[in-house]
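*Asks:* please work out how this folds:
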Amino acid sequence: MARTGFLSRFPLGRLHARLPGWMRIAVAIVAIVLGAVIVIRPTSALDTLALLLGGGMILTGVLDLTGRADDDAERRWWQIPLAFAWFAAGTFVLLWPALTVRIVAGLTGVLLLISGLLTVAAAFRRGKGWDARIADAAFGVTGLIFGVLALFWPDITLLVVAVVFGGWLIMQGITDLWKAVRTRRVRRADDAPAAPHRWGRTALALVSVAAAVATAVVTMPLREGSTVVDEFYAAPRDIPDTAGHLVRAEEFTRDVPMGARGWRILYTTTGVDDEIRVASALVVVPEGDERWPVVDWNHGTTGFAQHCAPSLQSRPFWSGTMYILKKVIAEGWAVVAPDYIGLGTEGPHPYLMGEPSAHASLDAVRAAWELDDARLSRSTVVWGHSQGGGAALWTGAVAGAYAPQVWVRGVAALAPAADPVGLVENVTDVTGGSIFASFAFAAFSQIYPDVTYGEYIRPGATTIVRAMAQRCLTDPGTVVSVLASLGMSRDPDIFAEDPTEGALGEDLEENTPPAWVAAPVFVGQGAADSVISAATQNASVARMCAAGQTVDYHLYAGYEHAQIMEGYSPLIEDLFAWTHARFDGEQAGTECTRTDE
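*Replies:* Model prediction:
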């Protein structure tokens, strides 16, 4: 005769006791299917994923009330309040599907932790067999591990919560299905023992622990940050009161090729508020006693956060798409590579903002002149890729007025972000492009007071957008942010309002590079570029040519955004020949040209 327990004193407990076995089996199967859907499709649209999670939470409450098909579980008095907690959390998520990811993660993590703790405690109750003790302890540990993962993941996203909770729901469903089927078989057997051992449930519990531990171990590298900002980047109390001066310098060897010397420098520049700020840069020169002409390198996007400075990365030049440093040094050219304001140094970083980026670029060259051992010439050609391509165009445009001492012989803009409005408008249509949009919005919202998250970003996406902005492209965990942005693939807009309209649209327009640069311009563009399309670049070049700017435009068939910077790209030969001509003082043509290769 089965013993009656605490739950049987209540109407819900009596309902639980009378629930048909087939219904318990059906509930368990539904849990397995729903958990599998959540795990397999964690990148569903945010609203859809919130509905799945809410339904899963309610189903977990149902499992707590109906899925315990053994008399031992009947004595667990805490099943009813825990079940109601799952009901309440699930209802909350279903009624407010646009609530922040942080709340969903918190609800899921706390309830998993509570469930895990209570299940572990149940393992020490008297009267249990060793199989039940081990099973309860193992399931409890699984809940604790998953709860910790949901609560303390540094880049909280619905993706992480979905995988964790979906896995938990699958394991709960499998366990309750096993128990329900076993109980039906036992009850049908005339000679069934009163308390059969349940080593099958124990085995499932141990498998769940192994899965939880594997999840924690596999995702550990994704939780590691990429770099730490060291004391070199902290501005001293007393700095020069004018821009373009060296604050400090030290030898730098990481990623510096053989036959070259390198330094990292801290220098003064002019920020968005026209106040003197500090920025950092790398300087690399060939070994020798000559005066080296300077390639002023403006790097591509590395991130928005302070620790995303290229000079902090393990491969500082590669991280900003300078894949050809050895070739540059072999040509007898020096490289000055600014990090820009707010990368390495105190922010915010003016991502996609023209004048402060140009100031940082020109001031890095002027400050590098103060390195006596570098022996830099005043003759300079400005290079830049992507974000840096737009910065290079701005550098050429303001050089004459801002830093006339820097002899800018030409500007090479490689897949340049020459149309910030079009870039932000279309970037979320690119796979993983939302992470670039998050960098841009973080910058504009911090620097322009008329741009706010509340006005432009969808409420359900706000936390994801903020979290993505704190990742660098080289961070191990960036894959989580990219997958989270893919979660919005059925509803790709992170924007609640059109970013090209209103204050944000006006601010983006203000940062479009001027059409007139006052130096010869080389533009290299991949025809297969999925980040900055060839059509967009064609329009930007046409605008410059209409203003009377001389542009040598090269379009490379089959080449992607960063691929044009690889050593095997035909752009490299064209770029080097064009740069040699500028350093040699050759006259550029007086008309725009276009070459399709």
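
*Asks:* alpha carbons only for contacts and neighbour counts from here, please
*Replies:* Noted.

*Asks:* where do the helices sit along the stretch 251-400 of the chain?
*Replies:* 316-319, 325-330, 354-368, 387-402 (DSSP state H, counting those that start in this stretch).

*Asks:* would you mark the buried spots in the first one?
*Replies:* Of the residues in helix 316-319, those scored as buried under the neighbour-count criterion (16 or more other CA atoms under 10 Å) are 316-319.

*Asks:* how about the strands in the stretch 401-550 of the chain?
*Replies:* 407-414, 521-526 (DSSP state E, counting those that start in this stretch).

*Asks:* turn the ones you listed into JSON lines, columns for mean neighbour count and distance to T579.
*Replies:* Listed next are those as JSON lines, based on neighbours: other CA atoms under 10 Å; distance: least, CA to CA, whole Å:
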{"stretch": "strand 407-414", "mean neighbour count": "26", "distance to T579": "8"}
{"stretch": "strand 521-526", "mean neighbour count": "26", "distance to T579": "9"}
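
*Asks:* relative to I170, which of those is closest?
*Replies:* I170 sits nearest to strand 521-526 of all the strands of the stretch 401-550 of the chain, at 46.0 Å, using CA to CA.

*Asks:* and the angle from the closest one to strand 407-414?
*Replies:* Angle of strand 521-526 versus strand 407-414, following axes from the mean of the first three to the mean of the last three CA atoms, to 10 degrees, is 20 degrees.

*Asks:* one more, please, to line up against the first structure:
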Amino acid sequence: MATRFRSVAARLVCLAVMVVGIGGVPSAAAAPVYPVGEADGFYAAPGDLADYAAGDVVRSRQVAAAGFPGVAWQLLYRSVNSAGVPVAAVTTVLVPAGGGNRPLVSYQPFVNSLGVRCAPSHSLFDGTMQEAPALNLLLARGWAVAVPDHLGPTSAYGAARLGGTLTLDGIRAVQRFAPAGLAASPVGMAGYSGGGMATGFAAALAPKYAPELPIVGAAQGGVPVNLATLARDVGSTPNQLFGLGFAAAVGLEREYPDRVRLEPRLNPAGLALRDRIANACATEIIDAGANRRLSDVFTGGALDDDPATAQVLRENSIQDFDGVPRVPVYQWHGTDDVVSPQAVRDVTGRYCRAGTPVRLDMIPGADHGAAMLAGAPRALDYLADRFAGRPAPSTC
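*Replies:* Okay, here's the model as predicted:
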């Protein structure tokens, strides 16, 4: 299992490879390419969605908890996208047998896909979420687990701030869903890499967006805290995982269609790649884009060419977001990670100066995959201590 988790984590290092090439002047014909819609009517937003409050449950269903103990539900709830427009989102909640108001962990998977069929609400149960068996470690502690589809209804891969918002509203939904018995549960959040981005944004957004939530701590690892930095670090040469970065650009265009436009800057190969992966999951994306580089799909240009695109990247980079978590944070990162360790240190320093207790573990010699494996057990113990009310450690 460790080898498989390492393989999955290694796929995440190129989250922003291709975003250095997005931008330029939109043309009238340019438009985002969205995924094929969800065929299951459960996911459909009702016409009166705007009448619901953020985090309200629109509909629910019990699902077979294959591979997990206890009972599972899926909740459709009201949230908002990056433009403040109401959207319907889904979270899956797993509750082991026993009494109510047990600790609740919102776990944000490292979803790196563009097809809605790849969302956690599907992949948890169809065998395609490779880290899914590890959720049993949380359930074995007696914790309930919520797993939001934090890329949203258009699978906007790369839109990290959206992921934070959907995570917080997903927690609200779970606590408002009476059958789960979690209304008074203390809440922890956890995620690695892309899931760490959603977790980190949720922690930083919570003081203003969801101050009522009883969040006691967040554990986030391998977080790309600056998309532009990551793009510069890994985007200029052929890369086996090039497709993942390109997919992040497609996802950002979906979430910011008035500010990010790919089509005016894509050459024929780039247009073909975009269309090929528009509904793809991670493995398909990796295969389609393997060993390409910027010049293979773009006609030229860089991040700073387009101020609107540069602003979108800043808005989705934790390092540039001025919000600060008001709950204890456990952050872990490999010293040999291509995802900038120094940027993580800088964010931690800012949080420390603001008074947030942060324990930062820099794991010597670890790359992106190795760091995940080394830090995950510590993250679980860290959340267990927060649930137990123990004082939060700090390396500030």
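
*Asks:* care to give me the TM-score?
*Replies:* After superposition, the two chains reach a TM-score (TM-score structural alignment, normalised by the length of structure 2) of 0.79; 354 aligned residues with a CA RMSD of 3.0 Å.

*Asks:* related to what we said a few turns ago, of all the helices of the stretch 251-400 of structure 1, which lies closest to V295 of structure 1?
*Replies:* It's helix 325-330; of the helices of the stretch 251-400 of structure 1, that one is closest to V295 of structure 1 (CA to CA) at 8.4 Å.

*Asks:* re earlier: ok, the buried residues of helix 316-319 of structure 1 vs R458 of structure 1, which is closest?
*Replies:* For those, the nearest to R458 of structure 1 is S319 (30.7 Å; CA to CA).

*Asks:* ok, that closest one to A413 of structure 1 distance?
*Replies:* 18 Å (CA to CA, to the nearest Å).

*Asks:* ditto for D507 of structure 1
*Replies:* 22 Å.

*Asks:* repeat that for H307 of structure 1.
*Replies:* For H307 of structure 1 relative to A413 of structure 1 (CA to CA), the value is 26 Å.

*Asks:* equivalent analysis for Q537 of structure 1, please.
*Replies:* Going from Q537 of structure 1 to A413 of structure 1 by CA to CA gives 11 Å.

*Asks:* same deal with V398 of structure 1?
*Replies:* Distance from V398 of structure 1 to A413 of structure 1, by CA to CA: 15 Å.

*Asks:* kindly report the same for L95 of structure 1.
*Replies:* L95 of structure 1 is 50 Å from A413 of structure 1, by CA to CA.

*Asks:* hang on, V174 of structure 2 packs against A184?
*Replies:* No. Using CA atoms under 8 Å, V174 of structure 2 is not in contact with A184; the gap is 10.7 Å.

*Asks:* more neighbours, the two?
*Replies:* V174 (28 against 15; other CA atoms under 10 Å).

*Asks:* which residues touch that one?
*Replies:* The contact partners of V174 of structure 2, by CA atoms under 8 Å, 6 or more residues apart in numbering, come to 75, 93, 146, 180, 182-183.

*Asks:* residue in structure 1 paired with it?
*Replies:* Correspondence of V174 of structure 2 to structure 1, assessed by TM-score structural alignment: A368.

*Asks:* so how far is H307 of structure 1 from its match?
*Replies:* Look at A368 of structure 1 and H307 of structure 1: by CA to CA, they are 22 Å apart.

*Asks:* for L159 of structure 1, same thing?
*Replies:* Computed with CA to CA, the distance linking L159 of structure 1 and H307 of structure 1 is 24 Å.

*Asks:* what does V39 of structure 1 give?
*Replies:* The span separating V39 of structure 1 from H307 of structure 1 equals 32 Å under the rule CA to CA.

*Asks:* same check, this time on P11 of structure 1
*Replies:* 58 Å.

*Asks:* what's around the spatially closest residue to T237 of structure 2 that is not a sequence neighbour, how many residues?
*Replies:* Once flanking residues are discounted, T237 of structure 2 sits nearest to R293: 5.5 Å by CA to CA, 6 or more residues apart in numbering. Using other CA under 10 Å, R293 of structure 2 has 22 other residues around it.

*Asks:* show me the contacts for L555 of structure 1.
*Replies:* Neighbours of L555 of structure 1 in contact, by CA under 8 Å, 6+ apart: 524-527, 534, 594-597.

*Asks:* if you tally nearby residues, what's the number for the alignment partner in structure 1 of V358 of structure 2?
*Replies:* If you follow V358 of structure 2 across to structure 1 using TM-score structural alignment, you land on V551. Counted by other CA under 10 Å, the residues lying close to V551 of structure 1 total 25.

*Asks:* with R237 of structure 1 instead?
*Replies:* 5.

*Asks:* roughly how far apart are it and G54 of structure 1?
*Replies:* Taking CA to CA as the measure, R237 of structure 1 falls 53 Å from G54 of structure 1.

*Asks:* how about A437 of structure 1?
*Replies:* Applying CA to CA to A437 of structure 1 and G54 of structure 1 gives a distance of 29 Å.

*Asks:* so between those two, which is more surrounded?
*Replies:* Taking other CA under 10 Å, A437 of structure 1 and G54 do not tie; G54 has more neighbours (26 against 22).

*Asks:* looking at this, the more buried one is in a helix?
*Replies:* Yes. Looking at G54 of structure 1 with DSSP: H, G, I helix; E, B strand; the rest coil, it is inside a helix.

*Asks:* help me confirm that it comes into contact with A88.
*Replies:* No. Proximity of G54 of structure 1 to A88 does not meet the contact threshold set by CA under 8 Å, at 9.5 Å.

*Asks:* ranges for the strands of the stretch 51-200 of structure 2?
*Replies:* 57-63, 71-80, 86-95, 104-108, 144-148, 187-192.

*Asks:* can you redo those strands as CSV with distance to A269 of structure 2?
*Replies:* What follows is the strands of the stretch 51-200 of structure 2, written out as CSV (distance: least, CA to CA, whole Å):
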stretch, distance to A269 of structure 2
strand 57-63, 42
strand 71-80, 34
strand 86-95, 33
strand 104-108, 33
strand 144-148, 34
strand 187-192, 32
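
*Asks:* turn those strands into a markdown table, columns for mean neighbour count and distance to L380 of structure 2.
*Replies:* Formatted as a markdown table, those follow (neighbours: other CA under 10 Å; distance: least, CA to CA, whole Å):
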| stretch | mean neighbour count | distance to L380 of structure 2 |
| --- | --- | --- |
| strand 57-63 | 16 | 26 |
| strand 71-80 | 23 | 21 |
| strand 86-95 | 25 | 17 |
| strand 104-108 | 26 | 10 |
| strand 144-148 | 26 | 13 |
| strand 187-192 | 27 | 9 |
